[in-house]
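Colleague: using only what follows, build the 3D model:
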Amino acid sequence: MKKVFLITMIGLFLGGCSLKKDAAELYLKEQPLHVEVVLPESITSEEPVPIKVILTQDGKKVEEVDSVEFEMWKHDDAIQATVEQPDKLEEGIYGINKTFDRDGLYYIKIHASKGDAIIMPQVQVVVGELSKSELEYLQKDVREKEEIHDHHH
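Modeller: As a prediction, this is how the structure comes out:
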């Protein structure tokens, strides 16, 4: 009889500790930010280039963000990275006009945050003509990704 009572009490105790099925709904869930980088099809050095990002959260354009920054550098010169604050063009859309001083392979990293949601996507940008070393770098990068992909088969 004691065992039945003990098992019943343990069952009631554990049952009281379990989460309700809707417990997760009771807490505000931060939706992840999504960034779409919009660039012209071709970019020429020494000409202003519009660079825009569209920030969405839960499928809607983000009205207000805590911060948005564009970090940019040439592929072989990360030490010379620049950080620029874009203008708010319209709700959820931020942009700058950037003039790249010379041809080459560049990276743009977007830093965006709203509440606890932080995102830092990075894109490669080709400005004008690539040098031989930049082409080799890109081809090496592609080969390494293919080799990694081949190991998974």
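Colleague: when you work out contacts or count neighbours from here on, use the C-alpha atoms and nothing else.
Modeller: OK.
Colleague: residue ranges of the strands in the chain, please?
Modeller: Listed in chain order, the strands of the chain (DSSP state E) span 33-38, 48-57, 60-61, 67-74, 77-84, 87-90, 93-99, 104-114, 117-119, 122-127.
Colleague: take those strands and lay them out in a markdown table including distance to residue 146 and mean neighbour count.
Modeller: Output for the strands of the chain, formatted as a markdown table (distance: least, CA to CA, whole Å; neighbours: other CA atoms under 10 Å):
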| stretch | distance to residue 146 | mean neighbour count |
| --- | --- | --- |
| strand 33-38 | 25 | 18 |
| strand 48-57 | 29 | 18 |
| strand 60-61 | 35 | 14 |
| strand 67-74 | 25 | 20 |
| strand 77-84 | 26 | 12 |
| strand 87-90 | 39 | 13 |
| strand 93-99 | 33 | 17 |
| strand 104-114 | 21 | 19 |
| strand 117-119 | 27 | 16 |
| strand 122-127 | 18 | 16 |
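Colleague: for residue 8, find the nearest of the ones you listed.
Modeller: Residue 8 lies closest, by CA to CA, to one member of the strands of the chain: strand 117-119, at 44.1 Å.
Colleague: and for comparison, fold this next one:
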Amino acid sequence: MKKISGIFILIFLLAACGQTNENQEQSGDNSDSPEPIEVEIDMENEAEAEEEIKIGAHVTQGEETVTDANEVLFEIWKEGEKEDSEEIMAEEPANNTYFIKQSFEEDGIYHVTAHVTARGMHSMPTEEITVGEAEQEESKAEEDSEDIHAGHQHGSPVTADLQSPSEIKAGEETELSFQIAEEGEPINEARVRLEIWQRGDDTREWVDTEEKNGMYAASHTFENSGDYMVTVHIEDQEDLHEHVDKIISVK
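Modeller: Take a look at the predicted model:
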């Protein structure tokens, strides 16, 4: 009887040890959050009216090129005419890049946002293109920017790429994460605040983010479905004071 009992105890200890190791492995897997996706818009800085150009989006996750995105949609609008933006779905990736062909009817400054949903995350960087003779509009935009950011000594563009769940639902707490960079270099130890409001509503909510793993993140609950405006305010101790506007669709 003592010998049999000893065998049962040994089996029990081995099983418990195996279960502990399995739980530890699972716990380790859960604690390792996936790397965010990064989207680089590939297009010319200038074009002529009626000229057809290619606009591409190169998607990566860490060192891996992403070619299995759920959706890559380009949103294009002329300066000051966001409400009349055009949305175009990208074709299947060619040479590891999602792309569309686009022409612009008239001169002006145009904005291009690549809305990319892939691997449970969403990113939506924006770039500009100058079409035809748009010097006056461009000069005015630069003057306005100087008026808004008087004393700002950073001449290079600051970006805030949104990394969030592919679908944001009303009434559910969601973590909004932003990758903040200047000329592609991450900005660390900055104060980043989110100004959030729904289109058509004057009520603004301010949310402070926390920096972790090179990202600035905050939790927020969108009460209603629809489009929300999010202005990312970025400040540091070297006279940087920038803001980047984003649009978030809530189901």
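Colleague: contacts only, for the spatially most central residue of structure 2.
Modeller: With distances taken as CA atoms, centre = their mean, residue 162 lies nearest the centre of structure 2, 2.1 Å away. Counting by CA atoms under 8 Å, 6 or more residues apart in numbering, residue 162 of structure 2 makes contact with 122, 123, 124, 125, 176, 177, 178, 179.
Colleague: any idea what it aligns with in structure 1?
Modeller: Taking TM-score structural alignment for the superposition, residue 162 of structure 2 sits opposite a gap in structure 1.
Colleague: how far away is residue 162 of structure 2 from residue 178 of structure 2?
Modeller: Taking CA to CA, to the nearest Å as the measure, residue 162 of structure 2 falls 5 Å from residue 178 of structure 2.
Colleague: repeat for residue 249 of structure 2
Modeller: Relative to residue 178 of structure 2, residue 249 of structure 2 is positioned 16 Å away (CA to CA).
Colleague: can you pick out the residue with more neighbours from those two?
Modeller: Set residue 249 of structure 2 next to residue 178 and count neighbours by other CA atoms under 10 Å: residue 178 wins out with 23 against 15.
Colleague: which ones are touching the more buried one?
Modeller: Counting by CA under 8 Å, 6+ apart, residue 178 of structure 2 makes contact with 160, 161, 162, 163, 215, 216, 217.
Colleague: that one: which element?
Modeller: Element membership of residue 178 of structure 2 [criterion: DSSP states H and E] is strand 173-182.
Colleague: quick one: that strand to strand 37-42, angle?
Modeller: 50 degrees (axes from the mean of the first three to the mean of the last three CA atoms, to 10 degrees).
Colleague: which parts of strand 173-182 of structure 2 are buried?
Modeller: Using 16 or more other CA atoms under 10 Å as the test for burial, strand 173-182 of structure 2 gives 174, 176, 177, 178, 179, 180, 181.
Colleague: biggest separation within these, which pair?
Modeller: Within the buried residues of strand 173-182 of structure 2, 174 and 181 form the most distant pair, 22.5 Å apart (CA to CA).
Colleague: distance from the chain centre to the longest helix along structure 1, please.
Modeller: For structure 1, the helix that runs over the most residues, judged by DSSP state H, is helix 132-151. Computed by CA atoms, centre = their mean, to the nearest Å, the chain-centroid distance of helix 132-151 of structure 1 equals 22 Å.
Colleague: how about it: buried residues?
Modeller: Going by neighbour count (16+ other CA under 10 Å), the buried part of helix 132-151 of structure 1 is residue 134.
Colleague: which part of structure 1 matches the helix or strand that contains residue 197 of structure 2?
Modeller: For residue 197 of structure 2, the host element (DSSP H and E) is strand 191-198. For strand 191-198 of structure 2, there is no aligned range in structure 1, judged by TM-score structural alignment.
Colleague: do stretch 81-90 of structure 2 as well
Modeller: Taking TM-score structural alignment, stretch 81-90 of structure 2 hits residues 77-86 over in structure 1.
Colleague: next: stretch 117-131 of structure 2.
Modeller: Using TM-score structural alignment, the residues of structure 1 aligned to stretch 117-131 of structure 2 are 113-127.
Colleague: wait, isn't residue 68 of structure 1 in contact with residue 111?
Modeller: Yes: counting by CA atoms under 8 Å, residue 111 is a contact partner of residue 68 of structure 1 at 5.6 Å.
Colleague: and residue 19 of structure 2, what element?
Modeller: Applying DSSP H and E as the criterion places residue 19 of structure 2 in helix 2-31.
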